[in-house]
Each structure stands twice: as structure tokens, then as C-alpha cells.
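Colleague: predicted model and sequence follow; I will ask about them next.
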Amino acid sequence: MPTSQAGVFTHNFSVTTEAIDGNNHVNNVVYVQWMQDVAIAHSTASGGFAAVEASSGTWVARSHHIEYLKPALLRDVLLARTWVADVSKVRSRRRYQFHRESDGALIAQGETDWVFVDTETGRPMAIPESVRACYRVVEK
């Protein structure tokens, strides 16, 4: 069950067969999908998704950084945590952590640099206050 506390959104899920690669652990690229999924879930829960849809802009990823610390295996239950780490005029950095529920081990951590762009021109635009108001910046 997703939860949000003090600006940090959490969601737990089980590792499924589709996430496993030839090395019998979660494939590295799957983490990018999970980062996007948990960011969207956080944005939906906070009202940010609706605020963006009501604006003339959208978020696009500028870069992703992921640090893999331990392998996640089939049927592991993972706890994904995400929060907005900072916001500037047109950009926002979101951080992520993935912990194994059984032992609390930090499996991976990362961040995405998001840019708010005008949907018509594709050019960066100022993040509307209606969007900013949906997120609490958490400095960790």
C-alpha cells in the first residue's frame, strides 16, 4: 500500500519473473522503469499529476543516475521510496531508494533530473506554482 509521509512516498511490490535477467537477478534497466512508476504514483497521490495535466507543460527526464548496491531476486519484496530533493525554475531532482523488505538492505538508489517543458514547443518553461505546491522538498 503506497504511503506518503513528510514528503517521502513509499510503495512496496514483489519482484516478478519479467524483471529477472540471465544472471538471475533484477535487470539493471528495470530500475529505470520502477523509478518512473514510483514517481508517477507519488505525483498521482500528491495531486501533481492532475496539476501538470491542467497546465500547458509536462515533465521530461534529462538524466538518470542509478547506483546498484545488492542484487534483488525473484519474489523479493522491495520498498521503493521517492522524494523531490530540489526544485529550480524549470528543473526538479527526484531521488529514489529501493530496500529489500526482509532485511532492510539498501538494494539500489538513484535520482532523476526532470525538466518541465512546454507541450507545444518542447522548450523548458517555468514550473507553475500549482505544480510546485503539490510537492514538499525533502533534503536528504
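Modeller: The structure has been received and is ready for your questions.
Colleague: CA only for contacts and neighbour counts going forward, please
Modeller: OK.
Colleague: quick one: the helices in the chain, in order.
Modeller: Ranges of helices within the chain are 28-46, 48-54, 129-132, based on DSSP state H.
Colleague: any chance of these in CSV, plus distance to A80 and mean neighbour count?
Modeller: Putting these into CSV (distance: least, C-alpha to C-alpha, whole Å; neighbours: other C-alpha atoms under 10 Å) gives the following:
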stretch, distance to A80, mean neighbour count
helix 28-46, 7, 17
helix 48-54, 19, 17
helix 129-132, 22, 15
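Colleague: can you tell which of those is closest to S92?
Modeller: Across the helices of the chain, S92 has its closest neighbour in helix 129-132 (9.7 Å, C-alpha to C-alpha).
Colleague: this is the other structure I want to compare:
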Amino acid sequence: MQMDNPFFLQKEIEIQGYDIDYGGVVSNIVYIRWMDDLRTALLKDHYSLALMAKNGLAPVVNKTHAHYKRPALFGDSLIAKIRITMLEKIRWEVQVEITKNGGETVFTAVQSGAFVNLKNGRPVPVPAILADKWKEYQTVL
């Protein structure tokens, strides 16, 4: 994942007590919540969810492929990376990787979805503010 990509975000994750199961292992559903948190944080710099909602739009997930590679334990230091890998007419896709601070991958996922009109729930084109930034980034590659 490229650090100079404006559609890339890296952040540390601190495992909380409510993230773990009875064995001290991060629960599988927590990774999905972290993906949502990462998408929200990444979009905030481009087109925040609050502004989207004000404009009657929202991103929705239609597919998640998750790979739980190794357990993360309470007390582990985690680094999460997310990047947008595709923005086309009405679809988007992100890739996520979560590693232990030492570099060992614990989780990877690919998630896709669309943008919808909040009034009728119908898909709409990728918002121009995102599509334009994406096109600009693609020309730099």
C-alpha cells in the first residue's frame, strides 16, 4: 500500500476490553467494525459522511471478503491500512490490512459497495468530488 496515495490511510489501533472474547482474542466482528471506522476516517479527508448525508447520499457495503490470518490478542499493538482500489461509475472497492506492530499480518479484507440516494435507496454515480480526485490521482500514477 502506497504512502503517497491520497486514497490511503494508516493508523494505530488500540485493542479495547470490549474488543476481545473470553479467550483474550479480538472477536471476528470487531475487524468489520474497524473497517467501517477506517472507511469513515479515509472519506473524512475527501467527502465526509456528514456532508454526504446532508446531500442525501451514503456509501453502502454489498460485499466483504475477510481473511482472519492470525489472532490478535489484548495488549497487541496493531497497525491498520486501508486504501481505495477502485472508484467507477457507481461502485467502490477498498482493501484493508491489519498487522501486528512487528509486521505479522493478522487480517486482510476486500470490501465493495456503492453510493445510494438516501430518499429512495437507489444507487447513484460516485459523487463528483470523489470521482474527480480519483481521476486526478490516476493520471499521476
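Modeller: Arrived safely. Source: prediction; values computed, not measured.
Colleague: care to give me the TM-score?
Modeller: Once superposed, chain against chain, the TM-score is 0.85 (TM-score structural alignment, normalised by the length of structure 1); 132 aligned residues with a C-alpha RMSD of 1.8 Å.
Colleague: closest to R62 of structure 1 out of the helices of structure 1?
Modeller: That would be helix 28-46 among these, by C-alpha to C-alpha, at 12.8 Å.
Colleague: run through who's touching the closest one.
Modeller: Residues outside helix 28-46 of structure 1 that contact it (C-alpha atoms under 8 Å, 6 or more residues apart in numbering): 4, 9, 11, 19, 49-50, 64, 66, 80-82, 96, 134-135.
Colleague: measure the residue nearest in space to the middle of structure 1 to T121 of structure 1 for me?
Modeller: For structure 1, A39 is the residue whose C-alpha lies nearest the centre (C-alpha atoms, centre = their mean; 3.3 Å). A39 of structure 1 is 24 Å from T121 of structure 1, where distance means C-alpha to C-alpha, to the nearest Å.
Colleague: looking at the helices of structure 1, which is nearest to D76 of structure 1?
Modeller: Among the helices of structure 1, helix 28-46 comes nearest to D76 of structure 1, with 14.1 Å by C-alpha to C-alpha.
Colleague: state the distance from the residue in structure 1 sticking out farthest from the centre to M35 of structure 1.
Modeller: What lies farthest from the middle of structure 1 is G22; by C-alpha atoms, centre = their mean that is 25.6 Å. G22 of structure 1 is 22 Å from M35 of structure 1, where distance means C-alpha to C-alpha.
Colleague: cool, T121 of structure 1 as well?
Modeller: Taking C-alpha to C-alpha as the measure, T121 of structure 1 falls 26 Å from M35 of structure 1.
Colleague: can you check S55 of structure 1 too?
Modeller: S55 of structure 1 is 23 Å from M35 of structure 1, by C-alpha to C-alpha.
Colleague: all strands for structure 2, in order.
Modeller: Remark: strands assigned in structure 2 by DSSP state E are 8-14, 57-68, 77-88, 91-100, 105-117, 123-124.
Colleague: of these, flag the one that's most buried.
Modeller: strand 91-100 (a mean of 21; mean count of other C-alpha atoms under 10 Å).
Colleague: which other helices and strands contact that strand?
Modeller: Using 3 or more C-alpha pairs under 8 Å, 6 or more residues apart in numbering; DSSP states H and E as the contact criterion, the elements in contact with strand 91-100 of structure 2 are strand 77-88, strand 105-117.
Colleague: tell me which of those strands lies nearest to I129 of structure 2.
Modeller: Closest to I129 of structure 2 of these is strand 77-88 (C-alpha to C-alpha; 11.7 Å).
Colleague: contacts for the closest one?
Modeller: Residues outside strand 77-88 of structure 2 that contact it (C-alpha under 8 Å, 6+ apart): 1, 7-15, 38-39, 42, 92-101, 126, 131, 134.
Colleague: switch the cut-off to 7 Å
Modeller: For strand 77-88 of structure 2, the external contacting residues (C-alpha atoms under 7 Å, 6 or more residues apart in numbering) are 7-14, 38, 92-101, 126, 131.
Colleague: stretch 91-111 of structure 1 too?
Modeller: With contacts defined as C-alpha under 7 Å, 6+ apart, stretch 91-111 of structure 1 is touched by 35, 64-72, 76-87, 112-116.
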